[in-house]
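Student: structural data only, the sequence is not supplied:
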């Protein structure tokens, strides 16, 4: 039996926060590691962010902790409509997604949509692209697809 993604290796867990500096420091202290520098996602002209099929100006501050085999991503969204902002408003701080590195983004999105997991948000980043698929009804968390340029 082959899975829908072609992998079962979780590469990242994403957590939504209201104050990235405060929560980054808390994780750094908890694990005894250096606090990462937060970055801000690209503007629309580069990121080409789409949320529920519409262009979105949404941006977020991100901080990454490399935790051995997986990465912990903290996300502090801006006020614009996005999967991050909506989820934070509806559910408060906490886990948002689990991410997998895949190949063939368009095909994977089509396959998942055909199985009843609609695309919620997608965009570009330096070196690749991402897509959040709405797997919450069945998996209780979003699945993020990450495709890195070769």
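Tutor: Thanks, I have it. Every value quoted in this text rests on a predicted model; they were computed, and no experiment measured them. Numbering: from 1, shown residues only.
Student: C-alpha from now on. contacts and neighbour counts both.
Tutor: OK.
Student: this structure: strands as residue ranges?
Tutor: 12-16, 39-40, 50-51, 54-55, 60-67, 70-77, 94-101, 119-125, 128-133, 142-148 (DSSP state E).
Student: now these in CSV, with distance to residue 112 and mean neighbour count?
Tutor: Converted to CSV, the strands of the chain look like this (distance: least, C-alpha to C-alpha, whole Å; neighbours: other C-alpha atoms under 10 Å):
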stretch, distance to residue 112, mean neighbour count
strand 12-16, 19, 21
strand 39-40, 29, 13
strand 50-51, 17, 20
strand 54-55, 19, 12
strand 60-67, 25, 18
strand 70-77, 23, 22
strand 94-101, 13, 21
strand 119-125, 8, 20
strand 128-133, 8, 20
strand 142-148, 10, 22
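Student: among the ones you listed, which is nearest residue 28?
Tutor: strand 60-67 (8.6 Å; C-alpha to C-alpha).
Student: in terms of secondary structure, what does the closest one contact?
Tutor: Packing contacts for strand 60-67, counted by 3 or more C-alpha pairs under 8 Å, 6 or more residues apart in numbering; DSSP states H and E, involve helix 20-31, strand 39-40, strand 70-77.
Student: let's have those in TSV, adding distance to residue 84.
Tutor: What follows is the helices and strands packed on strand 60-67, written out as TSV (distance: least, C-alpha to C-alpha, whole Å):
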stretch	distance to residue 84
helix 20-31	13
strand 39-40	14
strand 70-77	6
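Student: comparison target, given below:
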């Protein structure tokens, strides 16, 4: 078994107003920001609400040691929208880079973690979110970058 939660890739923060948040970070010298690269079609794409997922807006910045992702959920029902409505702005998930998406998902499932959303592309890249909020304080995600 590998350890899927070893290499932190990003911290995702849910915000009410993406443009306002980016402007604030830029005023602190944090940037440049770029749109989340939603590259390639998924062979497998299992999310609670596809329309809400596609309507979310993201901006990212690569720091020296980690990426920050800002997420503005749409008004449509999604885990991110429910988090924002219940808790306000804040860290929604931690994303960990893995060498093998399928193996990391299997290893996390073997640890007893339930999958809440997942996606996989033909090149093996993709993601899986796990139901860890009540135990870890945040959602944990694994991802394989193309």
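Tutor: Perfect, I can see it now. Quick caveat: nothing in here was measured; it's all calculated off a predicted structure.
Student: export the strands of the first structure as JSON lines, with columns for distance to residue 2 of the first structure.
Tutor: Formatted as JSON lines, the strands of the first structure follow (distance: least, C-alpha to C-alpha, whole Å):
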{"stretch": "strand 12-16", "distance to residue 2 of the first structure": "21"}
{"stretch": "strand 39-40", "distance to residue 2 of the first structure": "36"}
{"stretch": "strand 50-51", "distance to residue 2 of the first structure": "29"}
{"stretch": "strand 54-55", "distance to residue 2 of the first structure": "32"}
{"stretch": "strand 60-67", "distance to residue 2 of the first structure": "28"}
{"stretch": "strand 70-77", "distance to residue 2 of the first structure": "22"}
{"stretch": "strand 94-101", "distance to residue 2 of the first structure": "15"}
{"stretch": "strand 119-125", "distance to residue 2 of the first structure": "21"}
{"stretch": "strand 128-133", "distance to residue 2 of the first structure": "19"}
{"stretch": "strand 142-148", "distance to residue 2 of the first structure": "17"}
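Student: closest to residue 30 of the first structure out of the ones you listed?
Tutor: strand 60-67 (12.0 Å).
Student: separation between the residue sitting furthest away from the middle of the second structure and residue 59 of the second structure?
Tutor: Farthest-out residue of the second structure from its mean C-alpha position, per C-alpha atoms, centre = their mean: residue 27, at 24.5 Å. From residue 27 of the second structure across to residue 59 of the second structure, the span is 16 Å (C-alpha to C-alpha, to the nearest Å).
Student: swap in residue 72 of the second structure?
Tutor: 9 Å.
Student: identify the contacts common to the two.
Tutor: Common neighbours of residue 72 of the second structure and residue 59 (criterion: C-alpha atoms under 8 Å, 6 or more residues apart in numbering): residue 18.
Student: closest to residue 3 of the first structure out of the helices and strands packed on strand 60-67 of the first structure?
Tutor: Among those, strand 70-77 comes nearest to residue 3 of the first structure, with 20.0 Å by C-alpha to C-alpha.
Student: give the aligned range of that closest one in the second structure.
Tutor: Strand 70-77 of the first structure corresponds to residues 66-73 of the second structure when matched by TM-score structural alignment.
Student: please compute how far that stretch lies from its chain's middle.
Tutor: On the basis of C-alpha atoms, centre = their mean, to the nearest Å, stretch 66-73 of the second structure sits 8 Å off its chain's mean C-alpha point.
Student: what sits up against it?
Tutor: 8-18, 21, 36, 52, 55-62, 80-81.
Student: what of stretch 141-150 of the first structure?
Tutor: So stretch 141-150 of the first structure is contacted by 95-105, 127-136 (C-alpha under 8 Å, 6+ apart).
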